[in-house]
Structures are given as structure tokens and as C-alpha cells.
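Undergrad: Curious how this folds, go ahead:
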Amino acid sequence: MKLRSSIRRIDSPAGRMKILILRPEKQEGPVPGILWLHGGGYVTGMASMVYITAGSTLAKHFGTVLIAPEYRRALRNPYPAALEDCYAALEYLYSHADELGVDRNRIVVGGESAGGGLAAAVCLLARDEGEIPVSFQLPLYPMLDCDDTESSRHSHSHGWGTRRNHWAWRKYLGDLYGTDEVPPYASPAKETNYAGLPPCYTFVEDEEPFLTETVAYIQNLKDAGVEAHMDIYHGNIHGFDTMRWTKNAKEARRKLLKAAEKYLKL
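TA: Alright, predicted model coming up:
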């Protein structure tokens, strides 16, 4: 399905924030809405990355409306700036659902890497605020745990490894880094109550740094009675699905679309 894009500026805690909107060229009736959050370790990246990631694939395949916010990044604005902006984008998607032609009962939050971490954090915040129902979450190979894990402690994965991971968390958390005061909204792996969160699907490679925290997140959701599934592929490339010509990427996109069909199919 062909999409048309537009740029808007919406209110956010820091003032006016740019968002990228993708919509079907021929939109009939309310369609699902996707909030897609870009990666970049919380410190880099931009909303237009959605064109090379799974976000645009989902929007094209299912004919959804997608919003990608240009959230503040940690080089200048540490936590909670990014989360505040992403939640403001979710509020905009929900409150402007009629104008955008979005079904309020089919809102999905997703993202890749740090965007996956922010997606999980947004879902936590939405659950706790109790104002916006999120029907499905797609935190792909998410950056969830500010502490070293078995897979991130000595990682030399292509695209992202231990040194970059430490540097990014230090920038994002600021004075909270290395303390016992990091809240789950900053590092969702710190959460202890996963009940009431939306159903979840994700994928990850088995030799990349975020394997352990991804597996733990899915297991914690399952233990809390939340429907959650994941696929693990063999490889050590962080962000492998953006290499669309590879076998792993093709298989990951196929399984992603199948997992999302229940929540996004018109």
C-alpha cells in the first residue's frame, strides 16, 4: 500500500516537537495507529529512520497511520526528556485519532534498539497513567537494561557493543548512571510488575548485546500473564533487520507481519 508523508509540530514538554506522519494514500474509515520510536542508543538517530526500519514495513503492509516523533536525544537532554516527548506523541495520536482516522482501540507502540526501550517505557507509563489503551507493543531488539548482562558485558557485536552501550547509558541517565535510583521508566528492566502491559512481539539475534535483556523482558511478561512471543536468529549484527536483502532480515520481517496481523489487519 502506498503511503503519503507529512510533517507536523505538536506540543511537548520542551515546546514544539516535530513528528513525521505516514498515512495511506487512500484511507477509508478508522485504521490502526502506530507510534514508532527510532533507535540510536538514546543519543543519536532521527524520525526519518522509520523508512529503513520495520515501522514503514508495518504501515505499508497493513495500511495504518504511523507517527514517528523527533524526540530529544541524550547528548543535550538526558532522561526523562526522550520519554516525555514519546509519551506526548502517544497522547497526540490518541487525542487526534478522529482527525487522523485512527481507531483508538488499535494503537500499537514499537521501535528498534533504544526506540524499543522507549516503547517498553511508554507502555509502562501508559499502563500506570491509565488513560491511553495500548493494544500491542513491538520493542525490537530493545535497549532495556542499564546494567551489564550476560550478553552485553563483553559484546563486540557489529553495530553496537559494550563500550558504546556504557557510553550511551551514561549520557541518557546522567547523574542516575551507576546508582540504585534508576527508575523503570528509564531502564524498563528495573520493572518488577509486568501485569497489565500490552501483548508483545519482538526478535533479536543471539550474539548481539541485547539478547539477555530481550529474553528476560519476554519471560517477565509471560510470568505476569501477558501474551508475549519472540524469535531469535543466529548472528551478531545489531539492527540486522535493516539489511533487508539478508536471509535473517527477510525471515524476521515475515514473522513480524504474521505476529502483528492480529492487531493491525483491517
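
Undergrad: make it CA atoms for all contacts and neighbour counts henceforth
TA: Will do.

Undergrad: so the residue nearest in space to the middle of the chain is in which element?
TA: The centre of the chain sits closest to Gly111, judged by Cα atoms, centre = their mean, with a distance of 2.4 Å. Per DSSP states H and E, Gly111 falls inside strand 102-112.

Undergrad: Would you quantify the distance from Leu257 to Arg72?
TA: Using Cα to Cα, to the nearest Å, Leu257 is found at 29 Å from Arg72.

Undergrad: Ok, Leu211 next?
TA: From Leu211 to Arg72 the distance is 26 Å (Cα to Cα).

Undergrad: how about Ala224, what does it touch?
TA: For Ala224, the contacting residues are 193-195, by Cα atoms under 8 Å, 6 or more residues apart in numbering.

Undergrad: Sequence B follows; please return its structure for comparison with A:
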Amino acid sequence: MTLPRGTVVHPELAPFVDKLPPFSDPYADIAATRERFRALLAATPADRSGVESRRHEVVRPDGSALTVEVYRPEGTGGGRGAALPAVLHFHGGGYAIGRALPGQDKTAIELCRELPAVTVAVEYRLAPEHRYPAGVEDCYLALEWTARHAAELGIDPERIAVTGNSAGGGLSAAVALMARDRGGPALAYQSLCVPDVDDRVAEEPVPADADDAPDPRTNSLRTIRLAWRHYLPEGAVADAYAAAARATDLSGLPPAYVLVCDLDPLRDPGLAYARRLMDAGVQVTVRNVPGAWHGFELYAPETRLAKETTAHRTGHLRAALYPAGSASGSSGSAAAGPVRS
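TA: A predicted model of the protein is given here:
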């Protein structure tokens, strides 16, 4: 693996470096890329124990349908028990892939079980067929739908959060801005994991020196450049709802969790966004994963580093949605223990 001078891979992750697949342009044949992703998901089905789900069609302004899948702990529907918090999950995948199979959104299932919470997986429109603002408007529409149907979904409307990885993190940040600017629905928290919040990182020159160039198999500047090129309309300049870092005012946003990885080109933009949130008076927790690349958990899910990273993210989300003194309904997992920043 070729990494910039002075870069150190975390010892736990070193054995997985040579298992990284070779780089290929996912947009060269987007249909084939999505099919390979679906086949990979089908080969590793999710553990749905203790979780049930139902798919819903949300009508867009133009009459077309947005699909959302609502996951909930078994036995909590139909008005049974106290209202649960809700988490809207926006999947990653460069704004173009990453959609889970029906009933198989692993992140939504894990959050549903571990928090516990009602989780809403949003099947937003994908680029390049549907460029900005289609995807983010779908995500905001899903938030409005969730808040509007809080009573029948058994959701506490005061405890709704958004979360996502990579492009999903960027969409989460954008939806938080949209909710503030459009007068709601109010969000209790935004959990931004390796978020893609600034299109300007794609304008940075890619180092020509092989000793200084990041391994193309990781999330390189080239990959980020391709994602933004296919997400934004041709010739368009991103605004704050496309790239949250473009926003000039970050005040009045919900508390945030920002996770970044040491070897990820999205690290510095993510940290810069977290700092700007702090400067605007927003409560922010920041976690940097040392010696890790973008999406390392997919390749090394059983490592202690991956498990600790997931537990840290989940623990802070739980603490936000179950403030001190409230009943957490904790599953008793490692992620339910004391949270340390």
C-alpha cells in the first residue's frame, strides 16, 4: 500500500491492507457497480433478530414515490410501550450506490437494536441519473414524513436524529441545515461519520509523486472528485445544501458527532467543519480513528478498532437520544457503557 510519507497504518489494520480490491471507476458502468454491490450484500445477509421492518411510500411533490423502510424493535408497534426516539439513516456510496436490499440495512438494524430506536432507512434518488438536489430533497422529505407520522410510528418527535457515513454524512449535515432554515422539523442530533461535506476538496491537486500519493484503493482524491462530478449538475457550483461546508452560518444547528479517519482525504474537511460548528456555538464531539482509512470497518469488522469505533458512535447517539435520567432500554452491549470522547 502506497501512503504519504510519515503515514502509519494502525497495527490491527496492517494485515488487511493487501486485501483491498483494486481501484476501478465506479461510474464507468454504474449499473454494473450497483449490481456487484447488491451481490455482495446478498452474500452477507443481515442479522434481523429482535427487529421488524415495514416499507412505506412517501409521495414527492411531483407525484412520484420515495421509499423508506422503518425498522423497529419487535413488539413496540401499535402504541405498545413508551414512544421511542427515531434515527433517519442516509446510506453512503458516493451519492450513486450503497442502497441496502429490502429489510437488509445493517446500520439501521444495528442502531434499532442497540439504541434502541425506530430507524428510518431512506432510499433517496441516486446520481448520476438524479443529480443534486434530488437526493437531499428526498432525505428532507423523509424527515418531514417521519415527524408528521410520529404518533402512528410510536416516535417521540422531540428525539429525532440524522446519521450517515460518507455521502450519507454529507446528506445528514445538509438536512440539519435545511431543517433549521425551513423551520423544522426539529432535530435532536446529527451524527456525521467520515462525512463528505465540502466539494472543494475535490479541487485539490492529486500528488504526482508516487511516494506521496495515497493508495488508489482507499478513498482517494480521485474517488472524491468522481463522486462530486457526478452528483452536482454539470457546471454548477455547490451551495450549502449540496456541501454543508459552503454554509456561511452554522449557528442554531443541533449537537453533532463528527467521526473522521486518519488516512482519509475527507479527514481535514470533516475536522474543519467540526471546528466551525464549535465556533458557532454548537456542541460537538469529535473522534479521529488513528491509522485507519475511509470505510475500514467494511474490510476489518472484527478488529477491536472497528468495534470500538462503532461503539463510540453508537454510545454518543444513545446519550443524545436518551438524556440522563430517561429510560434507555439498553441492550446491554459494550456500546451501552460509559461514553468517553
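
Undergrad: Need the TM-score from the superposition.
TA: The TM-score (TM-score structural alignment, normalised by the length of the first structure) is 0.91; 262 aligned residues with a Cα RMSD of 2.1 Å.

Undergrad: still on that earlier bit, just give me which of the contacts of Ala224 of the first structure are shared by the second structure.
TA: Retained in the second structure (both residues aligned by TM-score structural alignment, their matches' Cα atoms under 8 Å) from the contacts of Ala224 of the first structure: 193-195.

Undergrad: The equivalent of Gly41 of the first structure over in the second structure: how many residues sit nearby?
TA: Matched to the second structure by TM-score structural alignment, Gly41 of the first structure sits across from Gly94. Counted with other Cα atoms under 10 Å, residues neighbouring Gly94 of the second structure total 24.

Undergrad: need the contact list for Gly94 of the second structure.
TA: Gly94 of the second structure is in contact with 166-167, 224, 227-228, counting by Cα under 8 Å, 6+ apart.

Undergrad: sorry, back to before: so which of Leu257 and Arg72 of the first structure has more stuff around it?
TA: Between Leu257 of the first structure and Arg72, counted using other Cα under 10 Å, the more crowded position is Arg72 (23 against 17).

Undergrad: Check which helix or strand the counterpart of that one in the second structure maps to.
TA: Using TM-score structural alignment, the partner of Arg72 of the first structure in the second structure is Arg125. Assigned by DSSP H and E, Arg125 of the second structure falls within no helix or strand.

Undergrad: Now do the same for Ile97 of the second structure: helix, strand or coil?
TA: Using DSSP: H, G, I helix; E, B strand; the rest coil, the three-state assignment for Ile97 of the second structure comes out as coil.

Undergrad: ok, for it, nearest residue in space, not its chain neighbours?
TA: Spatial nearest neighbour of Ile97 of the second structure, chain neighbours left out: Arg34 (5.9 Å); criterion: Cα to Cα, 6 or more residues apart in numbering.

Undergrad: Could you check which residue of the first structure pairs with that neighbour?
TA: Residue correspondence to the first structure (TM-score structural alignment): Arg34 of the second structure is left unmatched.

Undergrad: Looking at the contacts of Ala224 of the first structure, which is nearest Ile21 of the first structure?
TA: Ranked by distance to Ile21 of the first structure (Cα to Cα), those are led by Tyr194 at 30.2 Å.

Undergrad: residues touching that closest one, list them.
TA: Counted by Cα under 8 Å, 6+ apart, Tyr194 of the first structure has contacts 220-221, 224, 226.

Undergrad: Go again with 10 Å.
TA: By Cα atoms under 10 Å, 6 or more residues apart in numbering, the contact list for Tyr194 of the first structure reads 124, 127, 188, 217-218, 220-226.

Undergrad: out of the residues you listed, which are inside helices?
TA: Judged by DSSP state H, the contacts of Tyr194 of the first structure include 124, 127, 217-218, 220-223 as members of helices.

Undergrad: and those residues as CSV, adding neighbour count and distance to Arg16 of the first structure?
TA: Converted to CSV, those look like this (neighbours: other Cα atoms under 10 Å; distance: Cα to Cα, whole Å):
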residue, neighbour count, distance to Arg16 of the first structure
Leu124, 22, 24
Arg127, 18, 25
Tyr217, 23, 33
Ile218, 21, 35
Asn220, 19, 36
Leu221, 21, 35
Lys222, 17, 38
Asp223, 14, 40
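
Undergrad: Pick the one among those residues closest to Gly29 of the first structure.
TA: Arg127 (27.2 Å).

Undergrad: how close does the closest one sit to Ser135 of the first structure?
TA: From Arg127 of the first structure across to Ser135 of the first structure, the span is 11 Å (Cα to Cα).

Undergrad: Give me the common contacts of those two.
TA: Counting by Cα under 10 Å, 6+ apart, the shared contacts of Arg127 of the first structure and Ser135 are 197-198.

Undergrad: now the strands: where do they sit in the second structure?
TA: 51-59, 65-73, 84-90, 118-122, 155-165, 189-193, 256-261, 284-289 (DSSP state E).

Undergrad: Export those strands to TSV and append columns for distance to Tyr140 of the second structure.
TA: Output for these, formatted as TSV (distance: least, Cα to Cα, whole Å):
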stretch	distance to Tyr140 of the second structure
strand 51-59	12
strand 65-73	11
strand 84-90	10
strand 118-122	10
strand 155-165	10
strand 189-193	13
strand 256-261	18
strand 284-289	22
